[in-house]
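Participant: build the 3D model from these lines:
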Amino acid sequence: MASQHRKPRPSGTRVAGIRTPALATAALTSMALLSQTANAAPSADDKPSLEEVEKKVDDLYRQAETATEQYNAAKEKTTKQRKRVDALLDNVAQRAQKLNEAREQLGSFAAAQYRTGASAPDTATFLLADSPQDYFDQTQLMGRLTDRQKGAVDDYFTEQSETMKKRQEATQSLETLTDSQNDLKTAKATVQKKLSAARTLLSQLTAEEKARLAAIEKEKQQEAARKAAELAKQQQAAEAAQAAAAQQESSTSSSADTSSSSPSSSTPATDTSYTTKAEKALAFARAQIGKPYVWGATGPESYDCSGLTQAAWKAAGVTLPRTTYDQVNAGTTVSLADALPGDLIFFYDDVTHVGIYIGNGMMIHAPKPGAYVREESVYYDGESSIHSVVRPA
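Facilitator: Below you'll find the model as predicted:
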């Protein structure tokens, strides 16, 4: 009887657990079809703005530079590992030769024992034995060998054991070398992929968009130059204050010591050794201005950022590591306000770019693919991009 009062089931379907009338269902279906059509044929309004393109290109160059430093690290590791493998293989070859000579000597001992009347298997049996020790034990010859012959047997076992160890080391080093080579290929492919994507984006810009992009870049350079001038003023003011303090200290000292025949120098103390080295490094860096940035390059015709700083300080007699990741730890960290010509300035949280400071808020660096070694403000990519300053010597 209760079923007579049951409400009729409404028509329609369920969407996400909610019952919808047939009319609403039709509307949803139409919206879905329109959405699919829009996705299939995007309108011109979907084209990214110039600012979005600029940010994307900058991000791709940054990612390429990160991959470049990873490539540099993998290349350095591969080079070192290859040298180690070659040395181990040479060592194994030399030991194998000694082992063969020792085996021949033991074989001659066995033959001599046989000629003297001892019951011994032939040479083939000796060579097929698990070890010469087993052979001599089985034929009861060890007791009849001279001390010199017994020493030769001991030397053989020692050489055999060391040869096996070196072979294992060589095998492991070959495996590590293979891993390093794979890392090298991956990093190289990543660099090429990022640079190709950046070039593709830039090639799709119209002439008007390229002109606007150049104008935006010029504005950034002007702001960077303004910030560099501010830093230069701050550093000059600090130097003047230090000189005045040194002058005051020198005058006070001279007044107190009337017996001194010559006054103290008023020049503030400086590290002349560092200054001399820095001048050599900067002279080298300046001579590279105009040469192209090429990822993975260390000169003399082209450079990447860390390749340039490494080569510059090498000219001053200071050996720096290859990558930015290691160069940032190869010296004493100082504040940007205290930076001296020759100091290394590192950029970004992942420390993937470096330049060499020349003073007055400026540096020499190899910026990015498509660019050339040049002088530029340390604020070329904004103040927040500066990671640290390191004095390498």
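Participant: switch to C-alpha atoms for all contacts and neighbour counts from now on
Facilitator: Will do.
Participant: which residue ranges of the chain form strands?
Facilitator: In the chain, the segments counted as strands under DSSP state E are 13-15, 18-20, 332-334, 344-347, 353-359, 362-365, 374-377, 386-391.
Participant: which stretches of the protein form helices?
Facilitator: 22-40, 50-115, 123-128, 132-138, 147-203, 207-256, 272-287, 305-315, 324-327 (DSSP state H).
Participant: tell me which of the ones you listed sits most buried.
Facilitator: helix 305-315 (a mean of 25; mean count of other CA atoms under 10 Å).
Participant: that helix to helix 50-115, inter-axis angle?
Facilitator: 60 degrees (axes from the mean of the first three to the mean of the last three CA atoms, to 10 degrees).
Participant: before we move on, back to that, quick one: the strands of the chain as TSV, columns for distance to residue 88 and mean neighbour count too.
Facilitator: Putting the strands of the chain into TSV (distance: least, CA to CA, whole Å; neighbours: other CA atoms under 10 Å) gives the following:
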stretch	distance to residue 88	mean neighbour count
strand 13-15	69	12
strand 18-20	72	13
strand 332-334	37	15
strand 344-347	38	25
strand 353-359	36	26
strand 362-365	40	27
strand 374-377	44	21
strand 386-391	37	21
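Participant: mind putting these into CSV with distance to residue 325?
Facilitator: Listed next are the strands of the chain as CSV, based on distance: least, CA to CA, whole Å:
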stretch, distance to residue 325
strand 13-15, 54
strand 18-20, 56
strand 332-334, 14
strand 344-347, 10
strand 353-359, 9
strand 362-365, 16
strand 374-377, 22
strand 386-391, 12
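Participant: nearest to residue 244, out of the ones you listed?
Facilitator: When those are compared by CA to CA, strand 353-359 sits nearest residue 244, at 20.7 Å.
Participant: want to put them side by side, so please do this one too:
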Amino acid sequence: MPVAAGLAFGLLLSPMGPALADPKPTLRQAKAKLEKLNDKADKVVDRYNTATERYKEAKGAYTKLNDSYKRKLDTVADLRAQVINMAVNGYKLGTDPTSLPGLISTDDPSALLTGLTLAGQISKEEAAKLAAFDRENRGLKTERDKAEQALEAADRERDGVEKERSEIMKLIREQKKLLNKLNAYNPGNPNSVGIKYTGPASGNAAAVLRFAYAQVGKPYIYGGTGPRGYDCSGLTQAAWRAGGVSLPRTTWQQWAWGASRKVSLNDLQPGDLIFSNGLGHVSIYAGNGQIVHAPQTGDVVKVVKLSSYGSGLVGAVRP
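Facilitator: Okay, here's the model as predicted:
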């Protein structure tokens, strides 16, 4: 990963404490361990983001269905009140003095409908109310069942989010421990105003890069979509939103979204999204051989050379 390489370079320039008396093997070990941790963290964070998106979708579906169920419940209650009122009026008029108690107490709309119909003459308006009550009541159970199923699905997705979050927190503890040992942890500044973009981008890509550069110095936060911090795909999503394009949330989703928009790595233009092998990371090409990205825990949104990726790229997408 690019930051692991950058970190190793930075560590070469940083003073080492007495606990690291032999810096060369320690740096090699640190670089190797960070590369493994960062690569693993990238994949777990993307799984977390995917699980989070699925949970949001499932919770949204449940909320929509539950609201529909509640509206139908209110409609049925209102219609039932109207039907009961019809039965009471019929009783007062002596239309059907023997069946009123049974009609009022029944929970079966069909029985209530039949009883009232047999009780005597009813107007077209009353008949329409009875038919509506019967129809709405029949659909009530279906609406309730749909809402309950959606809630169960949301609960399963929530469990998936919690599982990935637990794994991430474990990885973060390992990363922080190592970075702090090497005096290389950068907490960033959530209020950073970034730097000014002066590269060759034009059109909506210029808006994208102006936004991304304005985030430079803010911390990497797993699951972060701004404004106080970002993960890699959270930054690309927010930046391209500033350029008028709505990207999906995760790295995998952004790669799939760009299936018909892929471009050669030899033909990059400012604003293009660049994806690492394994799709664990995504950055934005800034022009002049540079990228802007949110690397990983312990680092900040930054501008680095594209060459820091090495050969670990799978492709690029032009939104």
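Participant: now the TM-score, please.
Facilitator: The TM-score (TM-score structural alignment, normalised by the length of the second structure) is 0.78; 276 aligned residues with a CA RMSD of 2.5 Å.
Participant: thinking again about what came up before, can you redo the helices of the first structure as a markdown table with distance to residue 298 of the first structure?
Facilitator: As requested, the helices of the first structure are exported to a markdown table (distance: least, CA to CA, whole Å):
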| stretch | distance to residue 298 of the first structure |
| --- | --- |
| helix 22-40 | 47 |
| helix 50-115 | 10 |
| helix 123-128 | 54 |
| helix 132-138 | 54 |
| helix 147-203 | 16 |
| helix 207-256 | 27 |
| helix 272-287 | 12 |
| helix 305-315 | 4 |
| helix 324-327 | 13 |
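Participant: which one of those helices lies closest to residue 354 of the first structure?
Facilitator: Short answer: helix 305-315, nearest of the helices of the first structure by CA to CA, at 5.8 Å.
Participant: which residues in the second structure does the closest one align to?
Facilitator: The aligned range for helix 305-315 of the first structure in the second structure is 232-242, by TM-score structural alignment.
Participant: how much does the matching stretch stray from the first structure?
Facilitator: Its matched residues in the first structure lie on average 1.0 Å from stretch 232-242 of the second structure after superposition (mean CA distance after the TM-score superposition for the first structure).
Participant: quick one: residues in contact with that stretch.
Facilitator: Stretch 232-242 of the second structure is contacted by residues 205, 207-209, 211-212, 220, 223-226, 246-251, 273, 281-284, 293-296 when judged by CA atoms under 8 Å, 6 or more residues apart in numbering.
Participant: also stretch 157-168 of the second structure?
Facilitator: Contacts for stretch 157-168 of the second structure (CA under 8 Å, 6+ apart): 41, 44, 45, 47, 48, 51, 52, 54, 55, 58.
Participant: can you tell me the centre-most residue of the second structure?
Facilitator: Residue closest to the mean C-alpha point of the second structure, counted by CA atoms, centre = their mean, is residue 53 at 3.2 Å.
Participant: so what's the corresponding residue of the first structure for that residue closest to, chain neighbours aside?
Facilitator: By TM-score structural alignment, residue 53 of the second structure lines up with residue 76 in the first structure. The shortest distance from residue 76 of the first structure to any non-neighbouring residue, by CA to CA, 6 or more residues apart in numbering, is to residue 322 (7.5 Å).
Participant: what's the match for residue 284 of the second structure in the first structure?
Facilitator: Mapped onto the first structure by TM-score structural alignment, residue 284 of the second structure lines up with residue 356.
Participant: thought its match was touching residue 347?
Facilitator: No: counting by CA atoms under 8 Å, residue 356 of the first structure sits too far from residue 347 to count as a contact (11.6 Å).
Participant: and for residue 383 of the first structure, the neighbour number?
Facilitator: Other residues within reach of residue 383 of the first structure, judged by other CA atoms under 10 Å, total 12.
Participant: mind checking how far it is from residue 231 of the first structure?
Facilitator: 11 Å (CA to CA, to the nearest Å).
Participant: who touches residue 178 of the second structure in this structure?
Facilitator: Here residue 178 of the second structure is in contact with residue 30 (CA under 8 Å, 6+ apart).
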